[in-house]
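Participant: Predicted coordinates and the sequence they were generated for:
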Amino acid sequence: MISYFTTSIPYVNARPHLGHALEFVQTDVLARHRRLRGDQVRFLTGTDDNALKNVTAAREAGLPVAEFVRANGDAFVGLADALAISCDDVIRTGSDPRHRRGVAALWDRIRGDLYRRSYTGRYCAGCEQFYSEAELLDGRCPEHGTVPEMVTEQNWFFRLSSYQQRIEDAITSGRVDIQPEHRRAEVLSFIRSGLEDFSVSRAAERTGGWGISVPGDPSQTIYVWWDALANYITALGYPDQPAYQRWWAGSDHRTHVIGKGISRFHAIYWLGTLLAAGEPLPSRIVVHEYLQLAGRKISKSDADARVETPATVLDRYGRDALRWWLVSDVNRVGDTDFSEERLRRRYIEDLANTIGNLVNRVVVITGRHFPDGIGAAAGPVPELEAVRGLSAGLPSVVDDELDRFDLRRATGAIVDVAAAANQAIEAIRPWELARSERAADRERLATSCRQLVDACRTIATELAPFIPDGATRLGTALGSGDLVGEPIPAFPRLPVSDDTPHE
């Protein structure tokens, strides 16, 4: 199988926050998981450099726009590195020649569905999009809570209305799978309310010359959202490079991971553009919720809903702890409040006390009593039958839950196997078997250790996409074949104090 995964590309008007870490890690898990299953995988991330809000933020900072965008873009790339994100490519839309070339080619491909006219609408600078009155909440942007500005200007428009039925059919047929299900229903409801043509350019005067000019019309700049969506294929050398043919046109799975606030752009505008261009559609769009702080969305723009930078959390607790919290405690449906107490609890209960404790016990007992190897299991151990069943079925469970974009249930299934194995050890009491001189007890101890080691190795393997560092340490301790390694602290103690001004 050939699988292509992408994150959305964030504006670089400010440094990254924990919400960006969430999407990085979620996408990384999906990509690592498919590699683990043998797929050929390409994983793309990047930065949206061409937004007008980047220009505004640079001016407020007193910096040249290019310098400002580059510095903040570096911070996003640095966060990906700090989180051990296994991306194969990073596209930066303001400076990458692949992007400008590909955007121009895509514009030319859909030119027959473009026309120019005057437009007046309610424009939110934070979203960089127009809203109808019905879409506002008490007259305010549903994302930012600000009152949109009434704007009148000449723009290029895309005939989205011509593709309404084809977009709906692509989603209802499952050709484009949107997860979770309630986001699919939300998109379909919006489509069935009637799609209108949408503006795909802005007056160059308003953008200050920043961005990509409309081919053949320098008075207009391509709408940043339309240009940004194209990154998924421009990074592959659209329209004629081998990478595009392999990873998009010829891919078995094309997956976008995005936040709920931009589902319309991806599930409607992007699909319409690709249909107009005659290009393959994404096969899956998975939509995550938001992280909150005391009930407010963690945001670059909301001073009351800021939290320490991801770098601060990483420095304090380490990569395993942050990655684990993002995959094990964040809701699939509904926003999730972040707190360091929650992060610590999941790390201690799941990783240190359950999985780490299990592996340490198994490695110590096995290494002490079978230094030359444990051999094959001689027969069943009744107390371990449930563990064997859970362990054997674990890869399929993880597959199914990740197909549903339910990372919380996938990680929960891994912890459940470890918890069951810990309970089985208490029932088997291997320390008593080790003191016995009976051959049957010795055989029972060897068989128990063999089955426990096998279960622990399955746990470590399935953990690898979620916490690659910790899984590697577990794998080292568990050894290979008939031999285990030395016990090591796979999940070290966290700092004692978790006091922060935000909790």
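Facilitator: Here it is on my side, so go on. Numbering: from 1, shown residues only.
Participant: Only C-alpha atoms from now on, for both contacts and neighbour counts.
Facilitator: Fine.
Participant: doesn't residue 104 make contact with residue 234?
Facilitator: No - between residue 234 and residue 104 there is no contact, the gap being 9.8 Å when judged by CA atoms under 8 Å.
Participant: Of the two, give the one with the bigger neighbour count.
Facilitator: residue 234 (27 against 18; other CA atoms under 10 Å).
Participant: wait, what's in contact with residue 227?
Facilitator: Applying CA atoms under 8 Å, 6 or more residues apart in numbering to residue 227 gives the contacts 103, 212.
Participant: tell me the SS of it?
Facilitator: Put simply, residue 227 is helix when judged by DSSP: H, G, I helix; E, B strand; the rest coil.
Participant: roughly how far apart are it and residue 94?
Facilitator: Distance from residue 227 to residue 94, counting by CA to CA, to the nearest Å: 10 Å.
Participant: what's the answer for residue 427, then?
Facilitator: 61 Å.
Participant: So between these two, which is more surrounded?
Facilitator: residue 94 (19 against 11).
Participant: Is the more buried one in contact with residue 51, as I believe?
Facilitator: No - using CA under 8 Å, residue 94 makes no contact with residue 51, being 9.4 Å away.
Participant: Common neighbours of the two, please.
Facilitator: By CA under 8 Å, 6+ apart, the residues touching both residue 94 and residue 51 are residue 211.
Participant: Between its first and last residues, what's the separation in stretch 144-155?
Facilitator: Start and end residues of stretch 144-155 are separated by 24 Å (CA to CA).
Participant: right, I mislabeled it, should have said stretch 129-141
Facilitator: Distance between the boundary residues of stretch 129-141 (CA to CA) amounts to 10 Å.
Participant: if we look at it, which residues are touching it?
Facilitator: 121, 122, 123, 124, 142, 146, 147, 148.
Participant: what are the ranges of the helices in the stretch 51-200 of the chain?
Facilitator: 52-61, 65-82, 97-109, 164-172, 181-192 (DSSP state H, counting those that start in this stretch).
Participant: buried residues in stretch 78-90?
Facilitator: 79, 80, 82, 83, 84, 85, 86, 87, 90 (16 or more other CA atoms under 10 Å).
Participant: And the fourth one, how close does it get to residue 331?
Facilitator: Distance, residue 83 to residue 331, using CA to CA: 20 Å.
Participant: what does the second one give?
Facilitator: Separation of residue 80 from residue 331 (CA to CA) stands at 22 Å.
Participant: All the helices of the stretch 351-500 of the chain, in order from the start?
Facilitator: 357-369, 385-403, 407-428, 430-435, 439-463, 468-478.
Participant: what angle do the fifth one and helix 385-403 make?
Facilitator: Translated: helix 439-463. Helix 439-463 runs at 10 degrees relative to helix 385-403, counting by axes from the mean of the first three to the mean of the last three CA atoms, to 10 degrees.
Participant: try it against this one:
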Amino acid sequence: MANPSSFFLTTPIFYVNDAPHIGHAYTEVAADVLARWHRQAGDDTWFLTGTDEHGQKILRTATANGVAPKEWADRLVESAWKPLLDLIDISNDDFIRTTDERHESGVAKFLQKLHDDGHVYAGEFEALYCVGCEEFKPKSEIVDGAGEFAGQKVCAIHSKPLELLQEKNYFFKMSAFQDRLLALFEERPDFVQPASARNEVVAFVQQGLEDLSISRTSFDWGIPIPWDSSHVTYVWFDALLNYVTAIGYGQDDEEFARRWPANHLVGKDILRFHAVIWPAMLMAAGLEVPKHVFAHGWLLVGGEKMSKSKLTGIAPNEITDTFGSDAFRYYFMRAISFGHDGSFSWEDLAARYQAELANGFGNLASRVLAMNAKYFGSQVPEAGEESAADAAIRELASSAAERADAHIEAFAIHEAIAAIWELVDALNGYITEQEPWALAKDPEQRPRLGTVLYTATEGLRVLAELLAPVVPVATGKLWAALGAEATLGALDEQPIRDAAVWGKLAPGTEQQPLAVLFPRIETDETSK
């Protein structure tokens, strides 16, 4: 039986043929926000990411650079992929590499089981293969080349010529699972999300499934087929298994039972592997299928999918060096409707940084703490009688927290942040309307001043808890300045579904100076 409190979340594992760009970082941040939220909610959370290091693409890249493929993978993992996680504050619990012994032994056990149970057979195969996708391409993704590739068949995704491969391979009887897959999609309409992705997968399977070639003999960089070492495992069949080998498949039954099944975040270009091939593999092995497969859209630059090969890749540090990791995380989670394509622009990033982070959230925090320092000696003030305006803030905090949690459950990260941001905007409006600086001039209004600033301070405390999964650096600074660290404990240990329980900050709590959370950014435009 699956653990009902388990939230096992995975990203795709990324090819180590090159350094990461912001498209990879986008997936990592989305997964991280979800994982942090579920951890703070008290769910038994496990967040897995990693690297895919076998296959023809890696072999060719390593050879072109004059090194062995394992040496190339080691170099890229340590110099680029693991540093990315630190750069954008990713809180993964595990990092798997397909060259790990735990993975290779798990793949061998899985393959042997499928072979022993009659789901694998030997056969001849000839088809057009894309090295970039590491996939024999379906007809729908084969197009006629243009320009230098005129007269050739090219991959619709990579726009590069396909290779005609003819091999004797081992095949997985995937076609036998067509009806079971269609029944799965019918019985669990939220298995594949969003709805557009589900419709695409259903249509694909309804067209009829073919058996899947799961081995290669034309090169040797891969996991050997356990009953025939002259073959290596097809890289996708190998890679998909990381989701179970990382949590003890074939080695630690207790850990596997605790974690599985998973929630998979994937880019829409690899949806078919995760929503068709992968559940069919699991069915064949007698394992539960995943809880969800969520396909997010592409990041577009100049109208094109982000790509190193097309020179549209942007390194994450190009953004974080100027705006910081919190702004990186906030921008991509707020500006793009999760599940759909989204366009990146420097102008939009700069505008949102200034309007929403610096002027909206950052300025709110600095104003409230500065007024507490000025009027109440850097202590949390005591609240008096609650007015309708104060109650409206308290009620909005509760509503925003509840709606944000529901949106997170549905993988709608952008909507969760939008709900929380209603409280940011409302608090700014509340302070403008209540004019605490004017109340401070009248000694008889001091109880009202205390109520207004307590309401604003508690609102900030709620925001710190709710926004911690999104902007952990800024909220950590705010949490300490509010005096919450010393009195309530660590921010990441606060139960996020109780964030809006009002009155947690006790009057008289000592507060600390707050550094500017989102400093002014001097760009070429603002410095003119």
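Facilitator: Received the coordinates, thanks. What you see is a predicted model, and the numbers here were worked out from it, not measured in a lab.
Participant: Superposing both, give me the TM-score.
Facilitator: After superposition, the two chains reach a TM-score (TM-score structural alignment, normalised by the length of structure 1) of 0.93; 488 aligned residues with a CA RMSD of 1.9 Å.
Participant: Distance to residue 413 of structure 1 for the helices of the stretch 51-200 of structure 1 - can I get that in JSON lines?
Facilitator: Shown next, in JSON lines, are the helices of the stretch 51-200 of structure 1 (distance: least, CA to CA, whole Å):
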{"stretch": "helix 52-61", "distance to residue 413 of structure 1": "42"}
{"stretch": "helix 65-82", "distance to residue 413 of structure 1": "27"}
{"stretch": "helix 97-109", "distance to residue 413 of structure 1": "41"}
{"stretch": "helix 164-172", "distance to residue 413 of structure 1": "30"}
{"stretch": "helix 181-192", "distance to residue 413 of structure 1": "21"}
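Participant: Aligned against structure 2, show me the partner of residue 391 of structure 1.
Facilitator: By TM-score structural alignment, residue 391 of structure 1 lines up with residue 397 in structure 2.
Participant: now residue 136 of structure 1
Facilitator: Residue 136 of structure 1 maps onto residue 142 in structure 2, by TM-score structural alignment.
Participant: Wait, residue 266 of structure 1 touches residue 226, no?
Facilitator: No - applying CA under 8 Å, one finds residue 266 of structure 1 not in contact with residue 226, separated by 9.9 Å.
Participant: rewinding a little: among the contacts of stretch 129-141 of structure 1, which ones are buried?
Facilitator: For the contacts of stretch 129-141 of structure 1, a burial check counting by 16+ other CA under 10 Å picks out 121, 122, 123, 124, 142, 147, 148.
Participant: per the alignment, the first one corresponds to what in structure 2?
Facilitator: Structural correspondence for residue 121 of structure 1 with respect to structure 2 (TM-score structural alignment): residue 127.
Participant: May I ask you to confirm that its match is in contact with residue 164?
Facilitator: Yes - Residue 127 of structure 2 lies in contact with residue 164 (CA under 8 Å); the separation is 5.6 Å.
Participant: so how far is residue 286 of structure 2 from the aligned residue in structure 2 for residue 285 of structure 1?
Facilitator: Matched by TM-score structural alignment, residue 285 of structure 1 corresponds to residue 293 in structure 2. Distance from residue 293 of structure 2 to residue 286 of structure 2, counting by CA to CA: 19 Å.
Participant: who has more neighbours, those two?
Facilitator: Of the pair residue 293 of structure 2 and residue 286, residue 293 is the one with more neighbours under other CA under 10 Å, namely 23 against 11.
Participant: Thought residue 160 was touching residue 195 of structure 1, still the case?
Facilitator: Yes - if you go by CA under 8 Å, residue 195 of structure 1 and residue 160 touch, sitting 6.6 Å apart.
Participant: Would you mind telling me which of the two has more residues around it?
Facilitator: More crowded of residue 195 of structure 1 and residue 160, by other CA under 10 Å: residue 160, with 23 against 17.
Participant: Pull the contacting residues for the alignment partner in structure 1 of residue 240 of structure 2.
Facilitator: Here residue 240 of structure 2 is matched to residue 229 in structure 1, going by TM-score structural alignment. By CA under 8 Å, 6+ apart, the contact set of residue 229 of structure 1 is 265, 266, 270.
Participant: Need these in JSON lines (columns: secondary structure).
Facilitator: Output for these, formatted as JSON lines (three-state DSSP):
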{"residue": "265", "secondary structure": "helix"}
{"residue": "266", "secondary structure": "helix"}
{"residue": "270", "secondary structure": "helix"}
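Participant: Buried ones from those, can you make that a ChimeraX selection?
Facilitator: The buried residues among the contacts of residue 229 of structure 1 can be selected in ChimeraX (16+ other CA under 10 Å) with this line:
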select :266,270
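Participant: Give the helix, strand or coil label for whichever residue in structure 1 pairs up with residue 45 of structure 2.
Facilitator: Taking TM-score structural alignment, the alignment pairs residue 45 of structure 2 with residue 41 from structure 1. When classified by three-state DSSP, residue 41 of structure 1 comes out as strand.
Participant: Look up how far residue 467 of structure 1 lies from the closest residue in space to residue 351 of structure 1 that isn't next to it in sequence.
Facilitator: Nearest residue to residue 351 of structure 1, sequence neighbours excluded (CA to CA, 6 or more residues apart in numbering): residue 491, at 6.6 Å. Separation of residue 491 of structure 1 from residue 467 of structure 1 (CA to CA): 11 Å.
Participant: residue contacts, residue 15 of structure 2?
Facilitator: By CA under 8 Å, 6+ apart, the contact list for residue 15 of structure 2 reads 51, 52, 53, 58.
Participant: From residue 70 of structure 1, how far out is the residue mapped onto it from structure 1?
Facilitator: When structure 1 is aligned by TM-score structural alignment, the residue opposite residue 15 of structure 2 is residue 11. The gap separating residue 11 of structure 1 from residue 70 of structure 1 is 12 Å, by CA to CA.
Participant: Look up the counterpart of stretch 57-65 of structure 2 in structure 1, residue range please.
Facilitator: Going by TM-score structural alignment: stretch 57-65 of structure 2 matches residues 53-61.
Participant: Name the residues of stretch 23-39 of structure 2 that are buried.
Facilitator: Here stretch 23-39 of structure 2 shows 23-39 as buried, counting by 16+ other CA under 10 Å.
Participant: Which of those residues fall in helices?
Facilitator: Using DSSP state H, the members of those that fall in helices are 23-39.
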